[in-house]
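Visitor: Dropping the sequence and predicted coords here.
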Amino acid sequence: MHLNKSHLNNSRLSHSHIDSDRAPLDEQPRVRVPRQWRRLLETVGVVGSLFLGGLGTGYFWSARNAEAQALRQREDHLAEIARLRETFDTSLKALAVRVDQAAGTAANAALTAGEAASTAQTAAQTANQAAKSAAKEMKKP
């Protein structure tokens, strides 16, 4: 098989003038990205996937932790409300006993005041009668 120079030149010329829009894929010129750029893209892809994977995992765990924290906080709030209600009930019962005692004391004081008023009225009547008697005796010559 003998190739002459003219055949090679014609072959090169014919390939350089191929309409790339209509040529089959295997006859189209192939453009390759330089090796440094390919390595850079691979590195960016690997580092980016690691970063995004870590970001997604962190978001998932923090969301899960936030839900657990919210549930714990809700339970703590309900327990605190129950504790405050119990303390309020205990205080209210203690105050109710004291209010009943104070009401009894006030009733006794009112009774005593009523008796004192009655005694004072009786004493006033007695003093009034004594004054009238004394006035009558002074009028007697």
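Guide: Perfect, I can see it now.
Visitor: going forward, measure contacts and count neighbours with C-alpha atoms only.
Guide: OK.
Visitor: how near is Gln69 to Leu84?
Guide: 22 Å (C-alpha to C-alpha, to the nearest Å).
Visitor: same check, this time on Ser14
Guide: From Ser14 across to Leu84, the span is 95 Å (C-alpha to C-alpha).
Visitor: again, but for Asp76
Guide: Going from Asp76 to Leu84 by C-alpha to C-alpha gives 12 Å.
Visitor: for comparison:
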Amino acid sequence: MHSDSDSAPLEDLPRVRPPRQWRRLFETLCVIGSLFLGGFGSGYFWSTRNADAQLLRQRSDHLAEIERLQRAYGQRIDRAAGAVADAAVATTNAAMATTNAAEAVGEAADQVGTAAKTATSAAITAKAAAKATAAAPVPSSAGAVNSTIKRANERLQGGRP
């Protein structure tokens, strides 16, 4: 049998090999690719570990900052609550003082009203007493009145008749 024919069995066919340059190119690409993929893989592994550590660090920093802010604003709120409580007490005291003052004014008004009633009744009593004790006018004669008027007129005119 001829080994050059196409009808020969597959075991007898010559083996076709790629040229040496192509094989070297393929080997070089495999080495470079494995280096690249190895670097990529190790870089990925390193960056994920670093990112995990960074996240843990950031989380603890954020929790510390939140605690600090809560403490600071809690103190402010406590101070403000104290001031509000003091203002509430002062307002209550002012309201009580106003109520007491209003009651005192009401009592004074009642006393003034009572005094006014007493003064009115005293005035009525005094008027009645004055009427009762007043002397009745004495009737004078018409001649006496005329002579008094003449004398007054003479004085006004400077002694002329």
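Guide: Received the coordinates, thanks. What you see is a predicted model, and the numbers here were worked out from it, not measured in a lab.
Visitor: quick one: TM-score?
Guide: Remark: TM-score between the superposed chains equals 0.76 [TM-score structural alignment, normalised by the length of structure 1]; 125 aligned residues with a C-alpha RMSD of 2.1 Å.
Visitor: Identify the single longest helix in structure 2, thanks.
Guide: helix 20-133 (DSSP state H).
Visitor: Now find how far off-centre the following helix or strand past that helix is within its chain.
Guide: Counting by DSSP states H and E, the next helix or strand C-terminal to helix 20-133 of structure 2 is helix 142-157. Averaged C-alpha coordinates place helix 142-157 of structure 2 at 91 Å from its chain's average position (C-alpha atoms, centre = their mean, to the nearest Å).
Visitor: Packing partners of helix 142-157 of structure 2?
Guide: Identification of packing neighbours for helix 142-157 of structure 2 by 3 or more C-alpha pairs under 8 Å, 6 or more residues apart in numbering; DSSP states H and E yields no helix or strand.
Visitor: matching residues in structure 1 for that helix?
Guide: Structural correspondence for helix 142-157 of structure 2: none found in structure 1, per TM-score structural alignment.
Visitor: Please apply the same query to stretch 55-65 of structure 2.
Guide: Counting by TM-score structural alignment, stretch 55-65 of structure 2 sits on residues 70-80 of structure 1.
Visitor: Now that stretch on structure 2. Mean distance?
Guide: Following superposition, stretch 70-80 of structure 1 is found to deviate from structure 2 by 1.3 Å on average (mean C-alpha distance after the TM-score superposition for structure 1).
Visitor: How far away from the center of its chain is that stretch?
Guide: For stretch 70-80 of structure 1, the distance to the chain centre is 10 Å (C-alpha atoms, centre = their mean).
Visitor: Could you do stretch 25-37 of structure 2 as well?
Guide: Worked out by C-alpha atoms, centre = their mean, stretch 25-37 of structure 2 lies 70 Å from the chain centre.
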